[in-house]
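In: Quick one, structure for this:
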Amino acid sequence: MLCVQSQGTTADTPPPRSEAVARVVFSLLGYARWPTEREVLRLCVDGSARYGAKLAEGGVLATGRSVQSRRIDLQDGVSTAGCDSVYLGPMTDARRKKLSTELIGRPVLVITEEDYECEIGSMFCLNVVDGHVSFRVNLDSVARSGIHIHPAVLQLGRRRGPSP
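Out: This next block holds a predicted model:
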């Protein structure tokens, strides 16, 4: 079960968006298992990310595992080497395809914001509305990454068909 806890807010007052995003991202990271686990998880936050401020501070997952964050600027061609996970802001399809090519064969969990199609290289695509965060899952990208994601999380983010 994916549990996203809110601290210091009431049900009527949504947390700031960057905090809500950080809680969801840290929860997703907590339910992921890499082929080779590290003591400290390395999260790279793209400078174009609108909701990456809280993520850039790093933190600790519910499992007790530390998350070390660093900012990267993919606009300037900075590599994702040394990243176990990448949090991306909005980008063009061409830029997304280039990054996807760079990550082929590497176990890097890719989480994006404002990728509504969730098709090219992204594994989890966040939708942020009024401080509430939902996500979609690209099962093909997850399968190709070699990262194991808890099945309950995959069910939460599965694509739903159009409503009747």
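In: contacts, neighbours, all on C-alpha from now
Out: Noted.
In: Grab the longest helix from the chain for me.
Out: For the chain, the helix reaching the highest residue count under DSSP state H is reported as helix 17-30.
In: Following that one in sequence, what is the next regular element?
Out: Using DSSP states H and E, the next helix or strand after helix 17-30 towards the C-terminus is strand 32-33.
In: What helices and strands are in contact with that following strand?
Out: Applying 3 or more C-alpha pairs under 8 Å, 6 or more residues apart in numbering; DSSP states H and E, one finds that strand 32-33 makes contact with strand 148-149.
In: ok, then the element right after the strand it packs on?
Out: Sequence order places helix 151-156 as the next helix or strand after strand 148-149, per DSSP H and E.
In: For E39, which non-adjacent residue is spatially closest?
Out: Across the structure, with C-alpha to C-alpha, 6 or more residues apart in numbering as the measure, the residue nearest E39 apart from its sequence neighbours is R65 (6.7 Å).
In: got the contact list for that neighbour?
Out: Listed by C-alpha atoms under 8 Å, 6 or more residues apart in numbering, the contact set of R65 reads 39-41.
In: Provide a PyMOL selection command restricted to the buried entries of the residues you listed.
Out: Selecting only the buried entries of those in PyMOL, with 16 or more other C-alpha atoms under 10 Å as the criterion:
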select buried, resi 41
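In: from the contacts of R65, which is closest to P14?
Out: P14 lies nearest to L41 out of the contacts of R65, by C-alpha to C-alpha, at 27.7 Å.
In: and for comparison, fold this next one:
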Amino acid sequence: MKRSKHAGSATHTARGFFRSLLFSRPYVLGLLLLMSFTGQSATEPAERVQSRTQAVTTVVLGIISYTRWPAPPNPVRLCVTAPTHYADGLFSPLLLQAPHPIKTQRLPLDSDQLAQQCDVIYLGEVSNAQRQALIPRIAGHSVLVISENDAECSAGSAFCLQPRGEQVSFKVNLDALARSGVRVHPNVLQLARKLESS
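Out: From the prediction side, this is the model:
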């Protein structure tokens, strides 16, 4: 199927936005350059998995760096839950050495700690019912949810990654973001609108 010219342009816009974000934050760029990615999927070539993993890491770290919590966490507690395909880069121990450190842990989807121990939840492969069930469990806590696999972005995640080839763009659910209790820089939201309209 032929991709539209605008879709390709929007994906490059996302990549360029977060690339410029990283250059404005040299410590994150340095961490990304030092990371090695080992995750592979049985249904995808290793090269594509590695490229997507790198792209996911860039986008997720970019979103986190533009997010503000009512009480700034130190470190930012990033929790990965449910089966994931592209989250390996988020587990680099180097993220803890950054000026704004990120501590990543994997928790089961049914864990009671998701609300109390996480500032960001990276949500892997789940059903819509499971995604919806997570919402009341984290209500009242300042938790940003980023979904790896939610094409429609209508079931509770604030940000939804959209892999396209070797690139990754994203959608934003403004209702879910408003409920999350965190604030995200307007430039990120403007980019999301541009990607969705392309």
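In: List the TM-score for the superposed pair.
Out: Remark: TM-score between the superposed chains equals 0.84 [TM-score structural alignment, normalised by the length of structure 1]; 155 aligned residues with a C-alpha RMSD of 2.4 Å.
In: Please list the outside residues in contact with the longest helix of structure 1.
Out: The contact list for helix 17-30 of structure 1 (C-alpha under 8 Å, 6+ apart) reads 2-6, 50-55, 61-63, 111, 128, 130-133, 153.
In: what's the distance between the aligned partner of P108 of structure 2 in structure 1 and L103 of structure 1?
Out: Mapped onto structure 1 by TM-score structural alignment, P108 of structure 2 lines up with D73. Counting by C-alpha to C-alpha, to the nearest Å, the gap between D73 of structure 1 and L103 of structure 1 amounts to 16 Å.
In: for A53 of structure 1, same thing?
Out: With the distance defined as C-alpha to C-alpha, A53 of structure 1 ends up 24 Å from L103 of structure 1.
In: give me the number of residues near the aligned residue in structure 2 for E113 of structure 1?
Out: Aligned against structure 2 by TM-score structural alignment, E113 of structure 1 finds its counterpart in E148. Number of residues near E148 of structure 2 (other C-alpha atoms under 10 Å) recorded here: 24.
In: Roughly how far does the spatially most central residue of structure 2 sit from E148 of structure 2?
Out: If you average the C-alpha coordinates of structure 2 and look for the closest C-alpha using C-alpha atoms, centre = their mean, you land on V60, 3.4 Å from that point. With distances taken as C-alpha to C-alpha, V60 of structure 2 is found 10 Å from E148 of structure 2.
In: And for V80 of structure 2?
Out: When C-alpha to C-alpha is applied, the distance between V80 of structure 2 and E148 of structure 2 equals 10 Å.
In: Please tell me which residues of structure 2 stretch 131-138 of structure 1 aligns onto.
Out: Equivalent residues of stretch 131-138 of structure 1 are located at 166-173 in structure 2, counting by TM-score structural alignment.
In: got the contact list for the matching stretch?
Out: Residues lying outside stretch 166-173 of structure 2 but in contact with it, judged by C-alpha under 8 Å, 6+ apart, are 11, 14-15, 48-49, 51-52, 55-56, 59, 153-154, 156-163, 189, 192-193, 195-196.
In: mind listing what R50 of structure 1 touches?
Out: R50 of structure 1 sits next to 18, 89, 113 when contact means C-alpha under 8 Å, 6+ apart.
In: at 10 Å instead, please
Out: By C-alpha atoms under 10 Å, 6 or more residues apart in numbering, the contact list for R50 of structure 1 reads 17-18, 88-90, 113-114.
In: and what of L2 of structure 1?
Out: By C-alpha under 10 Å, 6+ apart, the contact list for L2 of structure 1 reads 24, 27-28, 30-31, 150, 152-153, 156.
In: now for A87 of structure 2: what does it line up with in structure 1?
Out: Here A87 of structure 2 is matched to G52 in structure 1, going by TM-score structural alignment.
In: Need the three-state assignment for that match.
Out: With DSSP: H, G, I helix; E, B strand; the rest coil as the basis, the three-state label of G52 of structure 1 is coil.
In: burial count for W69 of structure 2?
Out: A count of neighbours around W69 of structure 2, defined by other C-alpha under 10 Å, yields 16.
In: ignore the last one, F124 of structure 1
Out: The burial metric for F124 of structure 1, expressed as a neighbour count using other C-alpha under 10 Å, is 27.
In: correct me, but it touches S85?
Out: No - because the distance of 11.0 Å does not satisfy C-alpha atoms under 10 Å, F124 of structure 1 is recorded as not touching S85.
In: anything in contact with each of those two?
Out: Taking C-alpha under 10 Å, 6+ apart as the contact rule, the neighbours common to F124 of structure 1 and S85 are 109-111.
In: and the equivalent of Q132 of structure 2 over in structure 1, how far is that from G52 of structure 1?
Out: When the structures are aligned by TM-score structural alignment, the residue of structure 1 matched to Q132 of structure 2 is K97. In this structure, K97 of structure 1 and G52 of structure 1 are separated by 21 Å, where distance is defined by C-alpha to C-alpha.
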